[in-house]
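A.B. asks: Provide a 3D model corresponding to the input given below.
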Amino acid sequence: MQKTFYQFLMTKRNPSSRDAIAEFANNAFYDQSFPKQLTDFDTISKYLEENAGYLPNMGIFDEVWKQYEEDR
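C.D. replies: Here you go, the predicted model:
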């Protein structure tokens, strides 16, 4: 069974890290509206652009998405 993007992102959590990807994952964990069941780039990207004030730039998402694609 394919992991959702959220499931993959949660493997990047590290509350004591200042790494941008870890901070993205930590903040997404607390985002009650995050689309947890999706695997679609466009839908997740749109959600983040419109709702994720905690994500300083979309380049971080793009980097994690690339890792997610390589992991699938």
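A.B. asks: rest of the way, CA atoms for contacts and neighbours
C.D. replies: Will do.
A.B. asks: tell me the contacts of Tyr68?
C.D. replies: Shown in contact with Tyr68 (C-alpha atoms under 8 Å, 6 or more residues apart in numbering): Phe5, Phe8.
A.B. asks: Proceed likewise with the subsequent sequence, for comparison:
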Amino acid sequence: MKRSFYHYLMTLRGPNAADEIQVFANNAAKDIQFPKQSDSYEEISDYLEMNVDYLSNMDIFDSVWQKYLENNR
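C.D. replies: Below you'll find the predicted structure:
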């Protein structure tokens, strides 16, 4: 079964937020509005662009999305 992007993102959290991906994951974990069941790039990208201020650069999302696709085949 294919897991959601959120589920994958939660595997990237870290206690020290050592890099921007961990910061993204940690903040997404606190975001109660995040589309947790989605595996749609467009839906998640639109949500992030329109609703969050914790993601400083959409390139971070794009990078994590590519890793998600590679790990979710």
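A.B. asks: if I look at the most centrally placed residue in the second structure, how far off is Glu49 of the second structure?
C.D. replies: By C-alpha atoms, centre = their mean, the second structure has its centre lying nearest to Leu9, at 4.9 Å. From Leu9 of the second structure across to Glu49 of the second structure, the span is 17 Å (C-alpha to C-alpha, to the nearest Å).
A.B. asks: ok, now Ser4 of the second structure?
C.D. replies: The span separating Ser4 of the second structure from Glu49 of the second structure equals 19 Å under the rule C-alpha to C-alpha.
A.B. asks: More neighbours: which of the two?
C.D. replies: With other C-alpha atoms under 10 Å as the criterion, Ser4 of the second structure and Glu49 differ in neighbour count, and Ser4 comes out ahead with 16 against 12.
A.B. asks: I figured the more buried one hits Asp39, correct?
C.D. replies: Yes - applying C-alpha atoms under 8 Å, one finds Ser4 of the second structure in contact with Asp39, separated by 5.0 Å.
A.B. asks: related to what we said a few turns ago, so the residue nearest to the centre of the second structure sits right up against Ala25, yeah?
C.D. replies: Yes - the criterion here is C-alpha under 8 Å, and Leu9 of the second structure meets it with Ala25 at 5.7 Å.
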